[in-house]
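Asks: I would like to see how this sequence folds:
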Amino acid sequence: MRLVLRRSAAALSVAALFLLPTAAVAQVGHLPSQSPYEDFKIGQTVSVMGGWLAVQRDLADVAPKASWLAGLRYDIGVGGPASLFVRYLAAPSERNLLAPTNTRATRVIGTPSTTTHIVDAGLDIALTGRKTWRRLMPSVNGGVGLAADFAKADTGAYRFGSKFAFNYGASLRYIARNGMQLRIDATNFVWQYQYPDRYFVRAADTTAILTDTRNREVWRGNWSLTGGVSIPVFR
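Replies: This next block holds a predicted model:
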């Protein structure tokens, strides 16, 4: 699934690169009535989305596992091809519960359920400017936010907690005549894992969850692929 997400993100980026130079020449060589470009006002929309979050395996293998996600997004145009967005996503999943003092064979003592909540805000730039190309509008975006599971530290002293996260990605929107939009988003959420001292203590079999203290804090990227419907508001 992670390979599919990466290929989807690459496909969106390639499509955007192809559309960008054509957007620069806009409607040159076309009669207005025959041009594939149409003016479009970037206003305000509310989007309902669903998709997949491919959480990358962390060094200790205690991160939430890949799962389905759902969310809401609000966009508002701020001039030219730019718009600001705020977004909330929730991904219910499960994770490994580790007992650091147990031997390697018995170290995983459960797989409790957990939900990763992501709240972020950022800037979206339409690559075709304030126009659509055959009703399509590709864009690139980036932002910052928080990821959290609101859980207390487990029996092994590990806690996902609330993490600063930044993101980047690409979107492709199809804009219908009535203003409704269908959208696909590929986004990479990047956050940091922090491990407790117990993860570096050797058990009776001389193994430890982690051995290199330089890995006490590590960054990981987590790709998501979502599809959704956007509804214009306050027109």
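Asks: C-alpha only now, for contacts and for neighbours.
Replies: Noted.
Asks: Show me what the helix or strand hosting Val119 is packed against.
Replies: Taking DSSP states H and E as the criterion, the element that holds Val119 is strand 113-126. If you count contacts as 3 or more C-alpha pairs under 8 Å, 6 or more residues apart in numbering; DSSP states H and E, strand 113-126 packs onto strand 82-94, strand 136-148.
Asks: contacts for the next helix or strand after the first one?
Replies: Once strand 82-94 ends, the next helix or strand along the chain (criterion: DSSP H and E) is strand 97-98. Contacting residues not belonging to strand 97-98 are listed as 62, 107-112, 154-156 [C-alpha atoms under 8 Å, 6 or more residues apart in numbering].
Asks: Make JSON lines from the residues you listed and add secondary structure to it.
Replies: Formatted as JSON lines, these follow (DSSP: H, G, I helix; E, B strand; the rest coil):
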{"residue": "Val62", "secondary structure": "coil"}
{"residue": "Arg107", "secondary structure": "coil"}
{"residue": "Val108", "secondary structure": "strand"}
{"residue": "Ile109", "secondary structure": "strand"}
{"residue": "Gly110", "secondary structure": "strand"}
{"residue": "Thr111", "secondary structure": "coil"}
{"residue": "Pro112", "secondary structure": "coil"}
{"residue": "Asp154", "secondary structure": "coil"}
{"residue": "Thr155", "secondary structure": "coil"}
{"residue": "Gly156", "secondary structure": "coil"}
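Asks: Proceed likewise with the subsequent sequence, for comparison:
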Amino acid sequence: MSSIRFAVLARASVLAALSVAVPAVASAQVGHQPSASPYEDFKIGQTLTIMAGWLAIKRDPADVASKSSAMGSLRYDLGVGGPVSLYARYLLAPSERKVLVPNNPRATRVLRMESANTHVMDLGLDISLTGKKTWHNLMPSVNFGGGIASNFAAVDTGAYRFGSKFALTYGASLRYLPRKGPQVRIDIGRYMWKYEYPDRYFVKASDTTSVLTDTRQRSAWRTNWGVSAGVSVPLFR
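Replies: Below you'll find the predicted structure:
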């Protein structure tokens, strides 16, 4: 499936969620006195968030991708009007991966494990599902964006290199926004990028096996899950 189809699907999901959530928010406020309403006006300004969590990386066809690992991220949000914020995020997941010698027989093909740090840098939009209000100090939102994923590593012994490539991201968030004290944010997201493999991965070794057998696997998209939580600091209030 192409990145364009992924982007269309993500945008359609956001629009569908908004079409359901906005009427629900409006109707839920009917019948409450302003002093007793669970909804409170909230100014969506600028925040800086430090987060930690887990990045679940799906196995790639050749099994040379980074493994699932803990991750940390730094995120900046800027309100740009109404319920919409623009965000910029940097994510780091230190992990490890297999290094293969594709010309070796299967029994001796794995040369070693090496460290592999996954970096994701993306920009996107975050849309509050309760508008410019909180509900019992909570503000749920959906988000989508795009950027770059890389491990900044050179070509390995088996001629493989992850490189730097386009990444599509989307997900949902829940923020706890008290009048005083720290703000808390929980994110659940999906991170999608494509793997590409060298010709050497399709050449048979002396035991008649190869790393990959189907040339249609020369490039493959994979979707990875991430969950994280952290503390947000309002800026320039």
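Asks: Quick TM-score on the pair, please.
Replies: Here the TM-score for the pair of chains, by TM-score structural alignment, normalised by the length of structure 1, is 0.91; 221 aligned residues with a C-alpha RMSD of 1.5 Å.
Asks: ok, now which ones touch Ala63 of structure 1?
Replies: Neighbour list for Ala63 of structure 1: 55, 57, 95-96, 160 [criterion: C-alpha under 8 Å, 6+ apart].
Asks: Count the neighbours of the residue opposite Met180 of structure 1 in structure 2 once aligned for me.
Replies: Residue pairing (TM-score structural alignment): Met180 of structure 1 is matched to Pro182 of structure 2. Using other C-alpha atoms under 10 Å, Pro182 of structure 2 is surrounded by 13 other residues.
Asks: With the one 10 residues further on instead?
Replies: Residues contacting Met192 of structure 2 under the criterion other C-alpha under 10 Å number 20.
Asks: before we move on, what about Ser13 of structure 2?
Replies: 15.
Asks: just to revisit the earlier point, average separation of the strand holding Val119 of structure 1 from the aligned part of structure 2, please.
Replies: Once the two are superposed, strand 113-126 of structure 1 sits an average of 0.5 Å from its aligned residues in structure 2 (mean C-alpha distance after the TM-score superposition for structure 1).
Asks: Which stretch of structure 2 lines up against that strand?
Replies: Strand 113-126 of structure 1 lines up with residues 115-128 of structure 2 when matched by TM-score structural alignment.
Asks: Of all the residues in the matching stretch, which ones are buried?
Replies: Within stretch 115-128 of structure 2, the residues scored as buried using 16 or more other C-alpha atoms under 10 Å are 116-128.
Asks: hmm, back to that, save the contacts of strand 97-98 of structure 1 as TSV, and put in neighbour count and distance to Leu136 of structure 1 too.
Replies: Converted to TSV, the contacts of strand 97-98 of structure 1 look like this (neighbours: other C-alpha atoms under 10 Å; distance: C-alpha to C-alpha, whole Å):
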residue	neighbour count	distance to Leu136 of structure 1
Val62	20	40
Arg107	17	51
Val108	16	48
Ile109	12	49
Gly110	12	47
Thr111	14	43
Pro112	11	42
Asp154	12	47
Thr155	12	50
Gly156	15	50
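Asks: And those, which is closest to Pro21 of structure 1?
Replies: Closest to Pro21 of structure 1 out of the contacts of strand 97-98 of structure 1 is Val62 (44.2 Å), distances taken as C-alpha to C-alpha.
Asks: Distance of the counterpart of His30 of structure 1 in structure 2 relative to Pro38 of structure 2?
Replies: Here His30 of structure 1 is matched to His32 in structure 2, going by TM-score structural alignment. Going from His32 of structure 2 to Pro38 of structure 2 by C-alpha to C-alpha, to the nearest Å gives 8 Å.
Asks: give the contact list for the residue nearest the centre of structure 2.
Replies: Nearest residue to the geometric centre of structure 2 (C-alpha atoms, centre = their mean): Tyr191, 3.8 Å. By C-alpha under 8 Å, 6+ apart, the contact list for Tyr191 of structure 2 reads 167-170, 223-226.
Asks: Let's see if you can find the most crowded of those residues.
Replies: Within these, Thr169 tops the neighbour count with 26 neighbours, counted by other C-alpha under 10 Å.
Asks: mind checking what that residue lines up with in structure 1?
Replies: Thr169 of structure 2 maps onto Asn167 in structure 1 when the alignment is built from TM-score structural alignment.
Asks: Give me the contacts around the strand holding Val119 of structure 1.
Replies: 64, 81-95, 137-149.
Asks: other SSEs contacting the lengthiest strand in structure 1?
Replies: Counting residues, the longest strand found in structure 1 (DSSP state E) is strand 217-233. Using 3+ C-alpha pairs under 8 Å, 6+ apart, the elements in contact with strand 217-233 of structure 1 are helix 2-25, strand 44-54, strand 181-194.
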